[in-house]
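Novice: here is my input, please return the structure:
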Amino acid sequence: MNFVLTACCFAATLYFSHPAAAQISSSYVEADRMAPFRNGFAKIIDKGQVYYINVQGEKIELAETTPVGFNDAYSVQDYQREINDEADFLPKTVLKSLKNGKIGIISPKGDILLAADYDDIDIEYRQFWKVKRNGKVSLFLADKTFLPYFEDIGYLDGEYFDVKQNGKWYLYSKSQNKVTTSQGYDAFDYCGGCGNGSTYVYAQQNGKWGVMDWNEKVLVPFKYEHAHWNMRSDKWVASFSKNGQPLIIHIPSKREFIDAKIVTGVLLVKENNKYGVYGQDGDLKIPFDFDNIELPNDNSYLGYYGDYLLTTKQHKKGISDLSGAVIIPNEYDEIKVYDDYFVVKKEQKSYLMDKTRKVLFEVENGEITHVNDYFYSSGSNNLATFKIKKGAYYGLYFASTNTYLEPQYYKIDLFKFKNNEPKKQYIITEKNKISSLFDQDGHLLLSDFEGISELYDAPENLMTFIKNGQMGIYDLDTRKEIIPPVYDSFIMGKFGNRNLIKANNVRKKEADDMDNQSSDLYDLEGKKILQIAIQRIDTIGVKYCLIKDIKGKYLLINMDNMELQEFDYQSVYPINNPNLLLVSKDDKTGVLYDIKTKKEFKGAYSLTYVKEGYLPQDPGKETVILPYKGDMALLYNEKGYGYINNMGKVIVSPKYVWAFDFRGDAAMVCQSENSDSRASVFKMGFIDKKGALIFPLIYDLTNSRLNHEESVFINNSVFLPKVNGYEYLYGLGDLNSGKEVLSVEYTQIRALQNGTYFLLQKNNKFGISDSKGNIIVPIEFEEILFDAPTFFDSSSDTKQEVFPLLVYRDGVWKYIDEKGNYLKIQ
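Specialist: This is a model prediction of the structure:
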């Protein structure tokens, strides 16, 4: 972190002043530097040496530079994810620390994972860290245990380790806590990446390699060369050679094979230009009768999954399993394998067979392929559906139900809705731009449609489809068309407390206005909620919905019991209140209507704002009501702004030049000379929800800051500004007590730690107070620096501790804590 650029000093309330910046001292920008604290740590550069200190002033020095950043937000996030999600491994997002010449390990957020007691620590691997001390080596394991110290040590399988003593290597057992081999060896090697743990280890003795088990029983004699590649953990050794000649050894029989390779766990061997296969037990499974043996569909993306081998004999193909059993005799020109199904071709005929060699389907002068051509080696997920091609047309064969559809389609695709679960896969066919949908068993779900798609925000079982240019909804679970295709569009949404589907038709095709729509409401089972077509619907709170039908009639529906209430009004409008509506008999002037009591409140209000979305430029005597914000709403007429509560009681009759929505239990209000709404400076104060003044209108607000009234509030405090000649002075008010906790005498006040503390400036000096006005750091410093990663004076401002603060006075930078004590470093 380049703290010269990111640290912030001095401040005023956001949008409230733009004073000259306090100058950063030259002592700060020289080689010796002190950064503000962030998340409990501060960066120090001392004569070119970089280190960190914690809030106690204790030194944290890093041993090396790495991509992992200390006290870096991204590194901390990665480290925490590793701790939570990968608890069986050691974290990799860590750093080496240095103390008194010794190495330790710390997390990016400063946690000590290994104390700095070691000469070096290798943290390359996640299963262990290799630690060195006094010329000896040990391993710190992921389960937080240490092994004894040896000359050197290596990780094998987590239970066994190879350890070096007196120049020789031995096996060490963690559970037995001892060396288990009776003699020393030149080296060990182990297939740690073989998945299933191996029951043996490669060992070197007198310069030659062999294989032995964990009890030191020799499985393969020590007479081979070895390279760390192609290692295995089964019955075969493929990394040995003899006199430079690579070979494969069968461990139980110790038999050597040349000109051989391992495929799917068995050994493919070539002798006298013929191929055979040996199994894991060392027995010959497939005799040397074949011109070639290979994996089916080898190097192809068109299928194959399972333990099968493709054999070739006199140019004819066959299939055998790994036990040597003949699945398909060598009678065919081509063979493709799709899991446990086989497509074979002889002359002009193609056959689909299962693993019992039963012919399920055959076609002449055609092709048979799996419906999912591209499932690679991962298998078809039990999707036993095949495409049958004859000429330019495709048909389908569903092996699970022996269902055949004659070739008649131009295109066949696999279709998935919202996820990749195998059971959610469907088959879609297309001919002349008309499609049909089938399940995996060949059952026809939907036919003669032009398109299908997911319904946004709806459950996975619902999809939209188009027939004759109109949309409907189909339920994949019930396999039924639940909404007929007679609509232009659908919207899935929350209406009141219910998830419903709004089905829309545009009545005037050239219009894009919501009022030109005719809509029906359906539940998720396709039941129509209302028997009337609606023009629009608005949610009122979570319990009600206001509906306007296509005849202009207004209705209120209770979403709990679906009861309908009809209104005898020309217009009804939501007013952003769960219990109130604005009703009108002439669509010009309205009254507030209480939904629960079904009664009108006293008072009449212009509908200008709820209808048009803006206030009249020349207000008259009629009072305009604005939408509620919480339990209060603003009123407006020629006299100014006032307030009404959600019981319909006018709390403040319109009288303020400017008034703003309540924030919590307080709102800011303004007056000006001659009630001029365009005045350059207004008198500002605060009222409560009874209309009483919390702070009188004696404070100043300039016209340019009317749009930033939210910056005045910080928790239960408000900034109180006054104009003093050409500058602003600020105080701080407590909304709970209505008192000035900081008098209006400061040239700057800025909230720190989300309003827990405030940075103050007075007479070009800086200090800190708490939210109650108590001075925590005296106002006598030339500069104060603190970390500022986010916007100031906002609800999103950081809540991290800002103390200790970096303060500057008389040419010296120091750290000071919230008790006024200084850390030793300066």
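
Novice: please make it C-alpha for all contacts and neighbour counts, starting now.
Specialist: Noted.

Novice: what separates residue 32 from residue 48, distance-wise?
Specialist: Counting by CA to CA, to the nearest Å, the separation of residue 32 from residue 48 is 7 Å.

Novice: more crowded one of the two?
Specialist: Between residue 32 and residue 48, counting by other CA atoms under 10 Å, residue 32 is the more crowded of the two (15 against 10).

Novice: just give the nearest non-adjacent residue to the more buried one, would you?
Specialist: When the adjacent residues along the chain are set aside, residue 32 lies closest to residue 46, with 4.7 Å between them (CA to CA, 6 or more residues apart in numbering).

Novice: I'd say residue 518 and residue 490 touch.
Specialist: No. Here residue 518 lies out of contact with residue 490, judged by CA atoms under 8 Å, at a distance of 11.7 Å.

Novice: got any residues that touch both of the two?
Specialist: When contacts are counted by CA atoms under 8 Å, 6 or more residues apart in numbering, residue 518 and residue 490 are jointly contacted by residue 504.

Novice: these two touch, right, residue 520 and residue 491?
Specialist: No. Because the distance of 10.7 Å does not satisfy CA under 8 Å, residue 520 is recorded as not touching residue 491.

Novice: to check against the first, give me the structure of this:
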Amino acid sequence: MFAPGHLCLQILYMKYRLLASCFLLLSLSASAQRKFEAGSRYVQGFARVVNQGQSSYIDSTGKIAFDTVYNDRSLSDTWADTDSIYLPQDILQVGLKGKQGVMTVLGKWILLPEYDTIDTHSPEQWIVKKDHKVSLYTPKGFLLPFRFEDSNQLDSITFAVKEKGKWGLYNKNKDELIIPYTYEDIDYCYGCTTRGNYIFAQKNGKWGVVSFQNEVLVPFEYDHEHMNMRSDEWIESLYKNNQKMSINLKTKKVEIDTCECLPGEDVSSLDTQLGPFTGQRRNGKWGLVNKAGKLILDHVYDDINYYNDSTALIGIVRNEKYGLADTTGRIVVPLAFGSWFEPMCGNEVFQSEKNGKEVIFDKNGKQILAQYSGFHEMVMENGSRMLAIIQGKLYGFYNPATGKIVPPKYTSLSYYGDPKFLNVGMGDKYGYIDKDGNTVVPPIYDYVDLHAVPRNEQLVKISLKDKIGLFDIKQQKVILPVVYDYISTYDDSTVMMVTKNGLSGVYDFNGKMLAPVKYRDVVPFDSLYTLLQPKDTGKAEILNKRTHVLYKLPFDTAFVAYEGRLMLVWQQGKSFLYDIDKKQRVEGDYSKGGFPEYMGYFSNHRAIVVKNQKFGYIDGKGNYVVQPKYDYISSFHKGVAAVYECLDTAARIYRYGYIDSTGKEIVPVIYDVPQELVQKYSEEAFFGDDDSEILTLMKNNGKKGIAGLNGRIIVPVNFDRISPEKHGRGYLVTLDEKFGLLDVNGREIVKPVYDRIMLDDIEGYDGRVGYNFPVMMKQENADWTYLDERGKSIGVSVAEYIDFSTLDWGAPAGVPVEVPPPPVPLPAEGN
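Specialist: Predicted structure coming up:
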């Protein structure tokens, strides 16, 4: 038990401890709120902050993520690598306290900044050092433990590794050295398509070849360069006494390579594989041996050119004269030409030159087309090949498939656009011919459109002096004279509309007139019917495109209703639907008590009607989808329409709400249409753009709210301005010239008490803005603060705004927009 005096002391001591704890908490809180001289907005999850002229970059929690940028990319770049085969090259290489890391330009970490160095030049693997040890990083992760001074990958499991200045081989699967640290240097054919099972190794200053089992295959007595590298039994990169050697690992035969050329992958430079043949070099001259080992071309040629397996000819050259031999060694074209013979037209012909003139030989070694001077290969749309013949300024062609020669007589020759025909010109007139030179469309027209009629390759549009006609390829005649201003065809139709001097008519594809050129308009219903509107007063007509029968409608004014086979008829102040198939009016709810005064075209199987000066909607059967009880009704937007009631006709005062596609009121008609919208109606003010999922609610006091397409109130009508965030992050709102933020469900996350906000994008025509969390906001006479998705400070404030990018780091990150509040609360169209 304490004495009374001691009890008072104990109470005072406890109060002191409690106050000390409170001061400690306040101190901790104050220290957690870090202040910087300047800061930027967030870009891809990071913001730049500056103190004493030094930049750092903080993440979304306010923690410093990196303080150095090593390359010239920017987080503002919107494109990034998506190829999973290779490592990304559009990366940001950064550092923190001297350590390096890598992230994508979209702000996603690849390697955290905890490594000494990262070499990112290779798209296949990065060389990463940590604590003076090296590993290799690939899209699948690190290949090696950080255990070696240096390393190079030979294959999927074998690595050349270095420790204490010596090289050995490491097997990843076994996690052991298969060749100890023995050699001064190691080389390997990294680029060979077939992986080798040996290395080039240096010992006591000389190079040899060592197997993966550490067996010496070639003694250490050579010099070496990383040239002519191979992975088979031939060694072509070792030198001795300044002479290049050719060594066979199987036979152990060592030759001095006098050729010193660059051989193919799988053959010695002294014995070159040429398809099924072997090229042999003897005494500096080439010969050719077949598969049976028989010499078919003597060793007398300066070079031999094997084209491919499908070509029966072989190029040969001696003393700069070129010729051709066949696969038996027979000379089919003598050595008399000035360049290699080049195969053309799918190896059907061969081209060379002699005395400056081009020559053409066929695959049998026979010269053809000797009377012409120039040639050019043509590849048709279907891949077939022909040879254009050029003589002066005229063109013809040779078809190797048929042997057909079309002599040069055309001023132009084009083989693009059609697999069967060629476009030809005679002066300034054009037509078409086939691959045998037969006339398809005579070249007498200003323009020829070969594919103008859908699904009908027989008909061609022809043009002369800005007039159009139709030519039938099969009949070889003009079936519509070249007198029309316009010819129109339709994918689902068997007829075409022609227009002349502002009037239209209809013809079938045989050129037969179905309706004379006397109508003001021709409107197709579908594949069966077409509506013909008369030039002046008179009855509209219906053309049956199958029977070719014209049927005159019993009405003066009729239009395509764009719903099935229905006509929209206006007659004597009334509107109704007319069924073409049944040839009768469509009865329904809309006809009871008299037809409506007005009816619009159908859209999404609904048509607006006005009956007794009230608006509604009907379906194709004439039944009401929305009863005509509103003073106005909008079009449907994603299944929702705005409906209006007039409170004062003279003053033009309206209230509005919203209905769904069944006519049910999902938002009651209690909201006010502002006078500026009454004067200039715009549906966007109620629905936003085509992609908008919100409905705008407005009151005459200037306040706004938002409802969803289901009618649920998302934002009550409490704010002066509401701007959706363009990426769906929520809403920017203003109230009494102060900014606040709401989440996507309309819940308040930042009270409207801030005077300024930093946006990525200001409000556009669609009423949307752009911002990223954490977002920068500022109250008057206070620092900028960063607020997260919950509206909470991340513990960082800055005195001034700066740009995200520094001057020495790539391009600017875009233009951020500081938004002060409007001087007066103005409504924003679309919100």
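
Novice: what does the TM-score come to for these two?
Specialist: Here the superposed chains carry a TM-score of 0.68, computed using TM-score structural alignment, normalised by the length of structure 1; 716 aligned residues with a CA RMSD of 5.6 Å.

Novice: common neighbours of residue 520 and residue 491 of structure 1, please.
Specialist: Common contacts of residue 520 of structure 1 and residue 491, defined by CA under 8 Å, 6+ apart, comprise 502, 503, 504.

Novice: so who does the second one touch?
Specialist: In this case it means residue 503 of structure 1. Contact analysis of residue 503 of structure 1 by CA under 8 Å, 6+ apart lists 487, 488, 489, 490, 491, 519, 520, 521, 522.

Novice: and those, which are buried?
Specialist: Neighbour-count burial within the contacts of residue 503 of structure 1 applies to 487, 488, 489, 490, 519, 520, 521, 522; the criterion is 16 or more other CA atoms under 10 Å.

Novice: distance of the third one from residue 102 of structure 1?
Specialist: As judged by CA to CA, residue 489 of structure 1 and residue 102 of structure 1 stand 70 Å apart.

Novice: ok, now the first one?
Specialist: As judged by CA to CA, residue 487 of structure 1 and residue 102 of structure 1 stand 75 Å apart.

Novice: likewise for the last one?
Specialist: Computed as CA to CA, the residue 522 of structure 1 to residue 102 of structure 1 distance reads 71 Å.

Novice: what's the answer for the second one, then?
Specialist: Counting by CA to CA, the gap between residue 488 of structure 1 and residue 102 of structure 1 amounts to 73 Å.

Novice: same check, this time on residue 418 of structure 1
Specialist: Here the criterion is CA to CA. By it, residue 418 of structure 1 lies 55 Å from residue 102 of structure 1.

Novice: neighbour-wise, which of the two wins?
Specialist: Neighbours per residue, other CA under 10 Å: of residue 418 of structure 1 and residue 102, the larger number sits with residue 102, 17 against 13.

Novice: the more buried one contacts residue 114, correct?
Specialist: No. In terms of CA under 8 Å, residue 102 of structure 1 does not count as a neighbour of residue 114; the distance is 11.1 Å.

Novice: what is the neighbour count of the closest residue to residue 796 of structure 1 other than its chain neighbours?
Specialist: Nearest residue to residue 796 of structure 1, sequence neighbours excluded (CA to CA, 6+ apart): residue 790, at 7.4 Å. Residue 790 of structure 1 is flanked by 10 other residues according to other CA under 10 Å.

Novice: kindly report the same for residue 189 of structure 1.
Specialist: The tally of other residues near residue 189 of structure 1 (other CA under 10 Å) stands at 20.

Novice: now it: closest residue in space, sequence neighbours ignored.
Specialist: Among residues not flanking residue 189 of structure 1 along the chain, residue 202 sits closest, at 4.9 Å (CA to CA, 6+ apart).

Novice: state the distance from the one you found to residue 162 of structure 1.
Specialist: The span separating residue 202 of structure 1 from residue 162 of structure 1 equals 11 Å under the rule CA to CA.

Novice: tell me the SS of residue 701 of structure 2?
Specialist: coil (DSSP: H, G, I helix; E, B strand; the rest coil).

Novice: would you mark the buried spots in the helix or strand containing residue 535 of structure 1?
Specialist: Assigned by DSSP states H and E, residue 535 of structure 1 falls within strand 534-540. By neighbour count, and taking 16+ other CA under 10 Å as the criterion, the buried residues in strand 534-540 of structure 1 are 534, 535, 536, 537, 539, 540.

Novice: mean deviation of the very next helix or strand once past it from structure 2?
Specialist: Sequence order places strand 544-549 as the next helix or strand after strand 534-540 of structure 1, per DSSP H and E. Mean deviation of strand 544-549 of structure 1 from its aligned counterpart in structure 2 after superposition (mean CA distance after the TM-score superposition for structure 1): 5.1 Å.
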